[in-house]
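Peer 1: Coordinates for the following, if possible.
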Amino acid sequence: MPEAREAWRKSSFCGNETECVEVALGGGRVRARDSTDQAGAELAFSAAAWRAFIAAVVCGELEVS
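Peer 2: Prediction:
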């Protein structure tokens, strides 16, 4: 766990309040969680891995529902 907690931000693509993703940026990494279960599990990615994931989504390489 980081010493100082990064601020969580909700996805701008959140269409309804029950299916949202939040991300926190800092320390060279990106953390992601389900906004409806803030005490639940988090996924952590390196900044480079997160950029590659976002690029794949934007380019249509991944199916997004």
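
Peer 1: all contacts plus neighbour counts: C-alpha atoms, from now on.
Peer 2: Fine.

Peer 1: Am I right that Lys10 is in contact with Cys20?
Peer 2: Yes: the criterion here is Cα atoms under 8 Å, and Lys10 meets it with Cys20 at 6.9 Å.

Peer 1: one more to line up against the first:
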Amino acid sequence: MPLLSSEWCESSYSGQNGECVEARSVARGLDVRDSTAFAEPMLTFSAPAWTTFLVGVKAGVLDAGPRSPHRCR
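Peer 2: Below is the predicted model of the structure:
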């Protein structure tokens, strides 16, 4: 998701089912929120934390499956 300004951008993976994630670039890193719940708190990640999260997602660290050693319980 390219972020060129501090405007909220919807994920290109968000579909028409109402389950959307939006993000915006800010001085301290990246804000992420549920686009259907503006009143709810957003998450703020530093740039290094967001990069670490993306690396983990791409590596399958957060997958909830029998072969995942890091499965949430």
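
Peer 1: care to give me the TM-score?
Peer 2: TM-score for the superposed chains, counting by TM-score structural alignment, normalised by the length of structure 1: 0.78, backed by 60 aligned residues with a Cα RMSD of 1.9 Å.

Peer 1: any residues in contact with both of Lys10 and Cys20 of structure 1?
Peer 2: Listed contacts common to Lys10 of structure 1 and Cys20 are Ser35; contacts here mean Cα atoms under 8 Å, 6 or more residues apart in numbering.

Peer 1: Now the terminal residues of stretch 38-48 of structure 1, how far apart.
Peer 2: 24 Å (Cα to Cα, to the nearest Å).

Peer 1: Can you list the buried residues in that stretch?
Peer 2: Ala44, Ala47 (16 or more other Cα atoms under 10 Å).

Peer 1: Tell me where structure 2 has helices.
Peer 2: 47-59 (DSSP state H).

Peer 1: Nearest residue to the residue nearest the centre of it in space, ignoring adjacent ones along the chain?
Peer 2: Nearest to the mean C-alpha position of structure 2, by Cα atoms, centre = their mean, lies Val32 at 5.8 Å. Leaving aside its sequence neighbours, Val32 of structure 2 sits nearest to Ala23 (Cα to Cα, 6 or more residues apart in numbering; 4.4 Å).

Peer 1: Appreciated, that's everything.
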